[in-house]
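>>> only the shape, not the letters, is given here:
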C-alpha cells in the first residue's frame, strides 16, 4: 500500500510537470514577440508600376537579410511602391493593424522622407516612420488601425511607398529587409 501511494505521488508530480511544461512551451510558441495566436502577418504580394527600384518583391517578404535596395541617383530618386498585401486564409473582426518596417542604411544616409500609406483611391499620408542613418538593422512600427485601417479589404489593397530623393550620382541608399502588417483579430468565444 505504501508503494502504491509512492507511485501515485510520482505520477502526480510527473503529470503536473508535463502540464506546466506544455503550458510554458505553448506560451513560447504563441506569444513570440508579444503576438497572440490570433495575430496574423500580411506581406506585400504586388508592387505598383510606380516602383522603379528593379528589386524583387521577395526581398521584403521575410526577415532574411536579403535587402530591397532603394537608391537615390542623379537621374532622380528611387521609389518603393507596394500596392497589395496577402490576407489569404484570414477572416474575422480586426482589433489591430500594425505596419512594421525593418531597414538599414549606408553610413552617409541623410534623407528626411517618411514611409507613406494610402487606401485605394486615397491620398498618401506620412506614417511616423522616418528612416534615419543606422548601420544596424532597426524595426519601426506604425499603428494603421488607429488611422482607420480596420478591415481586411483595406489591408489587402493598402498602398505603401517610400521615396529616396536623388540629386547627385552617389546619393545614399536605404535597404529594406522586411515590411509586414501584423493583424490582430477579436477572439471568438
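Cool, the structure landed. Computed from a predicted model, the values in this text were never measured in an experiment.
>>> for the rest of this, base every contact and every neighbour count on C-alpha atoms.
OK.
>>> would you agree residue 14 falls within a helix?
Yes: Residue 14: assigned to a helix according to DSSP: H, G, I helix; E, B strand; the rest coil.
>>> need the helices for this protein, in chain order.
Under the criterion DSSP state H, the chain carries helices at the ranges 2-30, 152-156.
>>> other SSEs contacting the last one?
In this structure, helix 152-156 makes packing contacts with strand 78-85, judged by 3 or more CA pairs under 8 Å, 6 or more residues apart in numbering; DSSP states H and E.
>>> which neighbouring elements make contact with the strand it packs on?
Counting contacts by 3+ CA pairs under 8 Å, 6+ apart, strand 78-85 is packed against strand 39-47, strand 68-71, helix 152-156, strand 159-164.
>>> picking up where we left off before, so which of the helices of the chain gets nearest residue 47?
Relative to residue 47, the nearest member of the helices of the chain by CA to CA is helix 152-156, separated by 12.4 Å.
>>> in that closest one, what's buried?
Across helix 152-156, burial judged by 16 or more other CA atoms under 10 Å covers 152, 154-156.
>>> and what of stretch 98-105?
For stretch 98-105, the neighbour count (16+ other CA under 10 Å) marks 98-105 as buried.
>>> reformat those residues as CSV; add distance to residue 23.
Compiled in CSV, those are given as follows (distance: CA to CA, whole Å):
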residue, distance to residue 23
98, 27
99, 30
100, 29
101, 32
102, 31
103, 35
104, 37
105, 41
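>>> alongside the first one, take a look at this:
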C-alpha cells in the first residue's frame, strides 16, 4: 500500500510487467487492478422533479420528495453524526439505509428519525484484513493506539473537534468494531485513546 503517490505508467510487452509511479519508483507486477470509482446512475431520473447532485439529494431522514425515499450508492444525505453531506458506496450501507428509507415511508414527518450511521468498510487482501469506520479527513488528529505500522498490525484512531470520528485497522477487527461502537456513542477522542481494548 503506497499513499501520496500516483501511477505514471503501466509498462510491459503485451502484458503488464511493471508500474512506474509518480515518485520515480518502479513496482514489478503481474496483475494490475484499477479501481476507478462509481458514478451514481441517475440519468433515468431526469425530469422527475427530484434534485440530483452527485446522487439523489435527500433530507436527513432519506426523504427525497413527499412519498419518495432513496437509499444505497445513489442516495446523498446530511449525516448529522458527522455534520457532513455524504453518499456511501458500500453494500452494508445500502442494506442499512434501505431499511431506514422503507421505515421513513411509513411514518409522519414529525416521527421521522434522521439516518446517522457510522459508515464502514473492509477489504481482505491475502493475509491482511483492512477495515475503516467513520469519516476520516486528511487534517484529522491521528493516533496509533495498538500495534505498529512496521508490524502491519495496528489500529489508528482519528479525532476532530475533540470527538472520535474514525478508526483504521490492519488485522485488528475486534478493535475496529469496538471503536466503531464508541463513534456511535459519541465518545471523545481523548477517552477513545485512553481506552484499552
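Structure's in. What do you need? Nothing here was measured: the structure is a model prediction, and the numbers come from that model.
>>> any idea what the TM-score is?
The TM-score (TM-score structural alignment, normalised by the length of the first structure) is 0.21; 71 aligned residues with a CA RMSD of 5.5 Å.
>>> for the helices and strands packed on strand 78-85 of the first structure, give me TSV that also has distance to residue 28 of the first structure.
Output for those, formatted as TSV (distance: least, CA to CA, whole Å):
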stretch	distance to residue 28 of the first structure
strand 39-47	14
strand 68-71	31
helix 152-156	27
strand 159-164	32
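>>> out of the ones you listed, which gets nearest to residue 125 of the first structure?
Using CA to CA, these put strand 159-164 closest to residue 125 of the first structure, at 9.6 Å.
>>> and that closest one, what does it pack onto?
Strand 159-164 of the first structure packs on strand 68-71, strand 78-85, strand 116-118, going by 3+ CA pairs under 8 Å, 6+ apart.
>>> closest to residue 140 of the first structure out of the helices and strands packed on strand 78-85 of the first structure?
With CA to CA as the criterion, residue 140 of the first structure lies closest to strand 159-164 of those, at 14.0 Å.
>>> got the angle for the closest one vs strand 78-85?
Taking axes from the mean of the first three to the mean of the last three CA atoms, to 10 degrees, one finds strand 159-164 of the first structure and strand 78-85 inclined to each other by 170 degrees.
>>> strand 159-164 of the first structure vs strand 39-47, what angle?
Using the same axes, to 10 degrees: strand 159-164 of the first structure against strand 39-47 is 60 degrees.
>>> is it correct that residue 156 of the first structure is in contact with residue 85?
Yes: with contact defined as CA atoms under 8 Å, residue 156 of the first structure reaches residue 85; the gap is 4.6 Å.
>>> nearest to residue 5 of the first structure, out of the helices and strands packed on strand 78-85 of the first structure?
When these are compared (using CA to CA), the closest one is strand 39-47, at 45.3 Å.
>>> can you lay out the buried residues of helix 152-156 of the first structure as TSV showing distance to residue 116 of the first structure?
Shown next, in TSV, are the buried residues of helix 152-156 of the first structure (distance: CA to CA, whole Å):
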residue	distance to residue 116 of the first structure
152	19
154	15
155	14
156	16
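>>> nearest to residue 142 of the first structure, of the residues you listed?
Nearest to residue 142 of the first structure among those: residue 155, at 13.6 Å, using CA to CA.
>>> remind me which helix or strand residue 100 of the second structure belongs to.
Here residue 100 of the second structure sits within helix 91-105, counting by DSSP states H and E.
>>> in that helix, what's buried?
Within helix 91-105 of the second structure, the residues scored as buried using 16+ other CA under 10 Å are 93-94, 97-98, 100-101, 104-105.
>>> what's the next secondary structure element after that helix?
strand 120-125.
>>> now do that following strand: which elements does it pack against?
Counting contacts by 3+ CA pairs under 8 Å, 6+ apart, strand 120-125 of the second structure packs against strand 128-134.
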